[in-house]
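Q: Sequence first, then the predicted structure:
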Amino acid sequence: MSVTGKSKALTVPDIAARKSGIPLTCLTAYTTPVAKLVDPHCDIVLVGDSVGMVLHGLPSTLTVTLEMMILHGKAVRRGLQRALMVVDMPFGSYEESPEQAFRNAACLMAETGCAAVKLEGGENMASTIRFLTARGIPVMAHLGLTPQAINVFGGYRVQGRSEGAARVRNDALMVADAGAFAIVLEKIPEALARQITEDVAIPTIGIGASAACDGQILVVDDMLGLFGDFRPKFVKRYAELGQTAEAAVKVYAQEVRERRFPGSDHVFNDTPALSKE
């Protein structure tokens, strides 16, 4: 649902209240211009640790640092007026203990002005989620394919098939009971995502899950087609900006080499002659 005009900033309770209502629209953002672009149309903007792969060329999210998340979080914050801003906690910043998680989550919130943090993990993270929410830090959970655990999974594989379904469902029940206000369900079977959405009292946000989820999220660069060779099954391309940009760069390079750019419209004329004194 597109939003026009000025709207009040959405809060965590606003998002939680959307359970079984109009689906939540969510996208990632890592920069101020993109945050401004998506803000009028999105309910949640996630500063994802996918920034490491999307903008920094890293092979995975595992080497993303807290400092990187703070840097990009500050940039996104400057571009938002309406959408709820959530920032990913990077790998190694919360797993050691609830106390470690609190210190780093509090730092993220204080430095970026985000409204909530997102962390990966189910039953093993329930006590941490409870610890954070009891101390004023709203938490979005992330289940199914959790990219920070790709070495455990053996790659970016669908999770929750056959006997794995019970584990993912139990994880969802545990994080909801611990106080998470929403759950991202990534790359799990459609029927399982539908079942979890029915079972938990908090919104589910799908990415490679089910249209029955209470919302959807995509990496903005993926859905805009900025990566020509990256086409996961769960991404719908709403544009092919990478092709458009490449064509523009090609024309620019040709015009420079042929001295057709800059033209008369792009230079400053009638400049007074420089004095020789």
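A: Everything's here; your move.
Q: can we go C-alpha only for contacts and neighbour counts from here?
A: Fine.
Q: Walking through this structure, point out its helices one by one.
A: Secondary structure of the chain (DSSP state H): helices located at 12-16, 32-38, 51-54, 66-77, 98-112, 126-133, 150-153, 164-178, 190-199, 220-223, 241-257.
Q: Serialize the ones you listed to CSV and add fields for mean neighbour count and distance to L143.
A: Output for the helices of the chain, formatted as CSV (neighbours: other C-alpha atoms under 10 Å; distance: least, C-alpha to C-alpha, whole Å):
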stretch, mean neighbour count, distance to L143
helix 12-16, 15, 18
helix 32-38, 18, 25
helix 51-54, 19, 19
helix 66-77, 21, 20
helix 98-112, 18, 18
helix 126-133, 22, 12
helix 150-153, 12, 13
helix 164-178, 20, 7
helix 190-199, 18, 10
helix 220-223, 20, 20
helix 241-257, 12, 30
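Q: Using CSV, lay out the ones you listed together with distance to I44.
A: As requested, the helices of the chain are arranged in CSV below (distance: least, C-alpha to C-alpha, whole Å):
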stretch, distance to I44
helix 12-16, 8
helix 32-38, 10
helix 51-54, 16
helix 66-77, 12
helix 98-112, 15
helix 126-133, 19
helix 150-153, 25
helix 164-178, 19
helix 190-199, 18
helix 220-223, 12
helix 241-257, 23
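Q: Mind checking those helices for the one nearest to A212?
A: helix 190-199 (5.5 Å; C-alpha to C-alpha).
Q: distance of L62 from V51?
A: Separation of L62 from V51 (C-alpha to C-alpha, to the nearest Å): 11 Å.
Q: got another, please set it beside the one above:
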Amino acid sequence: MRTTILDIQKMKQRGERFAMVTAYDYTAARLADRAGIPLLLVGDSLGMVMLGHSTTVPVTINDMVHHAACVVRGSAKAMVVGDLPFLSYANADRAVDAAARLMQEAGVQAVKLEGGAAVAPIVRRLVDLGIPVMGHLGFTPQSVHQIGLRVQGRSVAAARQLMADAAALADAGAFAVVLELVPMSLAQAVTARLAVPTIGIGAGAGCDGQVQVWHDLLGLYDEMQPRHAKRYAELGKSIEAALRAYATEVRDGGFPTAANGSDMKAEDLAAALAATDGATT
């Protein structure tokens, strides 16, 4: 049985911290599920780490449905949350359509959207229709051209606004709120004030949970080493070394060997060749 909203809420009540990680395909979902990660986020960050875009803005709902379906098929126990991409929730009707596709076509158990009080009515509409919603505050990647890639909420006014936005999302029925690139003390204060769990990324240890991007966590990109991430492996280097070794062995004749294939009886091959040669004369 998959992790549920109630499970996440109980974790907060018990003071039990939990991990969430992004996943974008079947293989990643299988590995994360086997590792016991309770929440998988099919983030629109796939636009950057999987599709090669410079931001998340070009990601479409078709992209999200495709990748989310792979993650759902690859997991059995984790709750799968799918991002609503840029402008797919510009109004309540569009949000319902996009969320319906993610839940019905891809099979996710919840959706995530960015923004605070301004999107609270949309959150309420989705929740009223039975669609679990996760909020996202602080640095919101879909607004990168407007707010820039930087820590959010440092001034008195910005901190007050973030706290008000978090409360608005919770009041609208969001079951959790991601806090991205938020000062640690502010994130801790928001966490203490909310009845619903917070999930931090670059927001310190005071949040109820943490989320990391798959590629950052596993060291798949040398050029992408954000300050808020910890590299638990250097798989990019390991994969590159393995591919170089493979290519070298192919060139040198070291691969494949007889152990890597199968063969047939010599007399059967001779008979097959004879029959073929006879048919062509």
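A: That came through fine. All of these numbers come straight from a predicted model, not from anything done at the bench.
Q: hang on, the earlier thing: which one of the helices of the first structure lies closest to N269 of the first structure?
A: Going by C-alpha to C-alpha, the one of these nearest N269 of the first structure is helix 241-257, 19.6 Å.
Q: Report all helices and strands that that closest one contacts.
A: Helix 241-257 of the first structure sits against no helix or strand, with contacts defined as 3 or more C-alpha pairs under 8 Å, 6 or more residues apart in numbering; DSSP states H and E.
Q: ok, for G73 of the first structure, nearest residue in space, not its chain neighbours?
A: Of all residues not flanking G73 of the first structure in the chain, T112 sits nearest, at 5.2 Å (C-alpha to C-alpha, 6 or more residues apart in numbering).
Q: Kindly state which residue of the second structure is aligned to the one you found.
A: Using TM-score structural alignment, the partner of T112 of the first structure in the second structure is A106.
Q: how about the helices of the first structure, which one is nearest K233 of the first structure?
A: helix 220-223 (11.3 Å).
Q: Now that closest one on the second structure. Mean distance?
A: Compared with the second structure after fitting, helix 220-223 of the first structure deviates on average by 1.0 Å (mean C-alpha distance after the TM-score superposition for the first structure).
Q: so where in the second structure does that helix end up aligned?
A: With TM-score structural alignment as the criterion, helix 220-223 of the first structure aligns to 214-217.
Q: Can you give the distance of the matching stretch from its chain's centre?
A: Centroid separation for stretch 214-217 of the second structure versus its chain: 10 Å, with C-alpha atoms, centre = their mean, to the nearest Å.
Q: which outside residues touch that stretch?
A: For stretch 214-217 of the second structure, contacts defined as C-alpha atoms under 8 Å, 6 or more residues apart in numbering pick out 21-23, 49, 221, 224-226, 229-233.
Q: want to throw the residues you listed into TSV with distance to A279 of the second structure?
A: As requested, those are exported to TSV (distance: C-alpha to C-alpha, whole Å):
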residue	distance to A279 of the second structure
V21	60
T22	58
A23	54
V49	54
Y221	56
M224	60
Q225	63
P226	66
A229	66
K230	65
R231	62
Y232	61
A233	58
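Q: For the closest residue to G206 of the second structure other than its chain neighbours, list the residues it contacts.
A: Spatial nearest neighbour of G206 of the second structure, excluding adjacent residues (C-alpha to C-alpha, 6+ apart): Q188 at 4.5 Å. Listed by C-alpha under 8 Å, 6+ apart, the contact set of Q188 of the second structure reads G204, A205, G206, C207.
Q: For those residues, which entry has the maximal number of neighbours?
A: Tallying neighbours with other C-alpha atoms under 10 Å puts C207 at the head of those, with 26 neighbours.
Q: residues in contact with that residue?
A: A187, Q188, T191, P197, T198, I199, G200.
Q: now the residue nearest to G206 of the second structure: how far from H67 of the second structure?
A: 32 Å.
Q: Report how many residues lie close to the corresponding residue of the first structure for G261 of the second structure.
A: Superposed on the first structure with TM-score structural alignment, G261 of the second structure falls opposite V267. Close neighbours of V267 of the first structure, defined as other C-alpha under 10 Å, add up to 8.
Q: Alright, that wraps it up for me.
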